[in-house]
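J.: from the sequence below, what's the structure:
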Amino acid sequence: MAVYTVLLPPPSNKDGAPSPLERAVFVREGFAWLALFFPVLWLLFHRMWLLLILFVAVTVGVELAASLIGGPVPGVFGFAIAVLFAFEANGLRRWALVQRGYELAGIVAGSNRTECERRFFAEVQEPVSASVIDPAPTSPRRSVLVVPPRGDPGVLGLFPQKGTSS
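T.: Model prediction:
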């Protein structure tokens, strides 16, 4: 199951500019594998210049400090930084887009990105201004039926029933 956060850019005042819906950005939630193996290229591809400078500075600083210790420590610290960055990469991308003026339009879930895009654009209405899309599946074969219990139990959880004492 893939979960995407949908962000819309601010409206453009230029004539003939595409609508914010046409420029919607889908940011996947979770671990970013490309950011694990190629963090610098990942940051360059997503045009996150300040975060690239910060990442390089932190990585060089930690590697220099770890090289003073010697042994396998620099490699371990380098791997730890890469894994931590891969876990936070999509969150940093979302943060960078919000700093550029993008607004949250919804959260969509589906089996892949194409299905998430279909669900989002099927639910969206013109014009969109930070509407929240229900990520629950709409097909009956995937829906969950919630059946209320018979009668009024009066309490929830592991607490005793009304009128009983323990």
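J.: from here on, just use CA atoms for contacts and neighbour counts.
T.: OK.
J.: and the strands in the protein?
T.: In the chain, the segments counted as strands under DSSP state E are 2-8, 25-28, 103-110.
J.: can you tell which of these is closest to Val83?
T.: Each of those was scored for nearness to Val83 using C-alpha to C-alpha, and the closest is strand 25-28 (16.9 Å).
J.: and that closest one, what does it pack onto?
T.: With contacts defined as 3 or more C-alpha pairs under 8 Å, 6 or more residues apart in numbering; DSSP states H and E, the secondary structure elements packing on strand 25-28 are strand 2-8, helix 73-99.
J.: so the residue minimising distance to the centre of the chain versus Val40, what's the distance?
T.: By C-alpha atoms, centre = their mean, the chain has its centre lying nearest to Glu29, at 3.2 Å. Distance of Glu29 to Val40, given as C-alpha to C-alpha, to the nearest Å: 20 Å.
J.: let's compare: structure for the following, please.
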Amino acid sequence: MASYLILTAPGALSRSEISDRYRNETRFIRDGFSWTAFLFPTLWMLFHRLWLHAVAAFLLQGIGLELMRQPGFFAAGAALLLGVHVLAALEGRHAISDRLISRGWKVENLVSAHDLATAEEIHFSEFEQKPNPDIHPKNWDISATNTNTSRPGPSFGLPGYDGGR
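T.: Next comes the predicted model:
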């Protein structure tokens, strides 16, 4: 099961006003391994507008390829190339979320789901439910239900707030 980080754009409508605009301004970023980032790290970073990350990956891949050409440094170059690919695959989506958050996007939620459609359904279903105002704790009359005269207040047979029994 994957985790999806849910971000909303700056200036998006409030959570209580679910509309098509809110749905369009909400971005779901899957936390996990990315095969496209593993196979093509520099191109993947350029596609997602991670310019400095792409330049760094390009330079490190060039250094790794040059090390592989030198006698005795093949293993070091291959390890550097593999490291760049694995790092891009594991942390690339985190870099995307960091870039969006630095631009003013707000973290709304974190949802665990098997796929994107399920994550969207879980996230948007939370807002479509209207709370019942009659069950607010301020409307509870605790003194009417408490029959314990030795200790007034909500005890329910548990230790009190002062640590007593």
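J.: please identify which of the strands of the first structure is closest to Phe79 of the first structure.
T.: strand 25-28 (22.7 Å).
J.: so that closest one corresponds to what in the second structure?
T.: Mapping strand 25-28 of the first structure onto the second structure (TM-score structural alignment) gives residues 27-30.
J.: now do that stretch: everything it contacts.
T.: Ala2, Ser3, Tyr4, Leu5, Ile6, Leu7, Thr8, Arg93, Ser97, Leu116, Glu120 (C-alpha atoms under 8 Å, 6 or more residues apart in numbering).
J.: mind doing that once more with 10 Å?
T.: With contact meaning C-alpha atoms under 10 Å, 6 or more residues apart in numbering, stretch 27-30 of the second structure is reached by 2-9, 93-94, 96-97, 100, 105, 107-113, 115-116, 119-120, 123.
J.: check stretch 48-58 of the first structure too.
T.: Applying C-alpha under 10 Å, 6+ apart, the contact partners of stretch 48-58 of the first structure are 39-44, 59-64, 81-82, 85, 92-93, 96-97.
J.: can you check which part of the second structure it sits on?
T.: Using TM-score structural alignment, the partner range for stretch 48-58 of the first structure is residues 50-60.
J.: okay but Phe33 of the second structure is in contact with Ala88, surely?
T.: Yes - at 9.0 Å, Phe33 of the second structure and Ala88 qualify as touching, with contact defined as C-alpha atoms under 10 Å.
J.: for these two, work out which one has more neighbours and name it.
T.: Set Phe33 of the second structure next to Ala88 and count neighbours by other C-alpha atoms under 10 Å: Ala88 wins out with 28 against 17.
J.: the more buried one corresponds to which position in the first structure?
T.: With TM-score structural alignment as the criterion, the equivalent of Ala88 of the second structure in the first structure is Phe85.
J.: its match contacts Arg93, correct?
T.: No - the criterion here is C-alpha under 10 Å, and Phe85 of the first structure misses it with Arg93 at 11.3 Å.
J.: check the offset of stretch 68-82 of the first structure from the chain's centre.
T.: 28 Å (C-alpha atoms, centre = their mean, to the nearest Å).
J.: can you give the contact residues for it?
T.: Applying C-alpha under 10 Å, 6+ apart, the external contacts of stretch 68-82 of the first structure come out as 35-39, 55, 58-60, 62-67, 83-86, 88.
J.: repeat the analysis, applying 8 Å as the threshold.
T.: Contact with stretch 68-82 of the first structure is made by Ala35, Leu36, Phe37, Pro39, Thr59, Val62, Glu63, Leu64, Ala66, Ser67, as judged by C-alpha under 8 Å, 6+ apart.
J.: for Leu21 of the first structure, state which of these is nearest.
T.: Distances from Leu21 of the first structure to the contacts of stretch 68-82 of the first structure, taken as C-alpha to C-alpha, are shortest for Ala35 (26.8 Å).
J.: separation between the closest one and Leu51 of the first structure?
T.: In this structure, Ala35 of the first structure and Leu51 of the first structure are separated by 13 Å, where distance is defined by C-alpha to C-alpha.
J.: overlap in contacts, the two.
T.: Leu43.
J.: tell me which of the two has more neighbours.
T.: In terms of neighbours (other C-alpha under 10 Å), Ala35 is the more surrounded of Ala35 of the first structure and Leu51; the figures are 21 against 16.
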